[in-house]
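Novice: here's a sequence, model it:
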Amino acid sequence: MAFKYELLESLGVLSESASGWTKELNIVSYNDQEGKYDLRQWAPDHEKMAKGITLTKEELVALRDLLNSLDLD
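Specialist: Now for the predicted structure:
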């Protein structure tokens, strides 16, 4: 079975490398499953991707709360 993905919604770009790859937060469906929050680097044409992480809404909320509790100054 081939690996299949569909970028459902682009939520934002965190950074861009000199080669044009962007680190993005998106909602992505893998193998026709429900979309999940996805953080990874993408090639400019979104045809290639690097390793990343996928999160459910609950995991994303937990990550947000954790980041908000950190003193990053």
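Novice: all contacts plus neighbour counts: C-alpha atoms, from now on.
Specialist: Fine.
Novice: what is the subsequent helix or strand relative to the helix or strand that contains Ser15?
Specialist: Using DSSP states H and E, the element containing Ser15 is strand 5-16. As assigned by DSSP H and E, the chain's next helix or strand after strand 5-16 is strand 22-30.
Novice: want to put them side by side, so please do this one too:
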Amino acid sequence: MADIKYEIKENIGIVSESPKGWTKELNIIRWNGRDPKFDLRDWAPEHEKMGKGITLSAEELKKLRDILNGMEL
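Specialist: So this is what the prediction gives:
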């Protein structure tokens, strides 16, 4: 598997935390030296491991916000 490089530029917030200490976080992350993107995924307590997640551009995040704002919960 290829070596994945990442740099967490900003932690925006924690969405949830598991009993084992993993947190689902929204961050701005630079992946493999590319432009930073919004990223939602699970992280181990010291960010030494990560789960699968999604990355979104600012435009994609705005569209998702609009979709969520239009939902009745």
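Novice: hmm, back to that, now the strand holding Ser15 of the first structure: buried residues?
Specialist: Within strand 5-16 of the first structure, no residue is scored as buried using 16 or more other CA atoms under 10 Å.
Novice: mean per-residue distance, it to the second structure?
Specialist: Once fitted to the second structure, strand 5-16 of the first structure is off its aligned match by 0.3 Å on average (mean CA distance after the TM-score superposition for the first structure).
Novice: what is that strand packed up against?
Specialist: Secondary-structure packing of strand 5-16 of the first structure (3 or more CA pairs under 8 Å, 6 or more residues apart in numbering; DSSP states H and E): strand 22-30.
Novice: contact partners of the strand it packs on?
Specialist: With contact meaning CA atoms under 8 Å, 6 or more residues apart in numbering, strand 22-30 of the first structure is reached by 3-16, 35-44.
Novice: what do you get if the cut-off is 7 Å, keeping everything else the same?
Specialist: 4-16, 35-43 (CA atoms under 7 Å, 6 or more residues apart in numbering).
Novice: got it, and stretch 46-56 of the second structure?
Specialist: Contact with stretch 46-56 of the second structure is made by 37-44, as judged by CA under 7 Å, 6+ apart.
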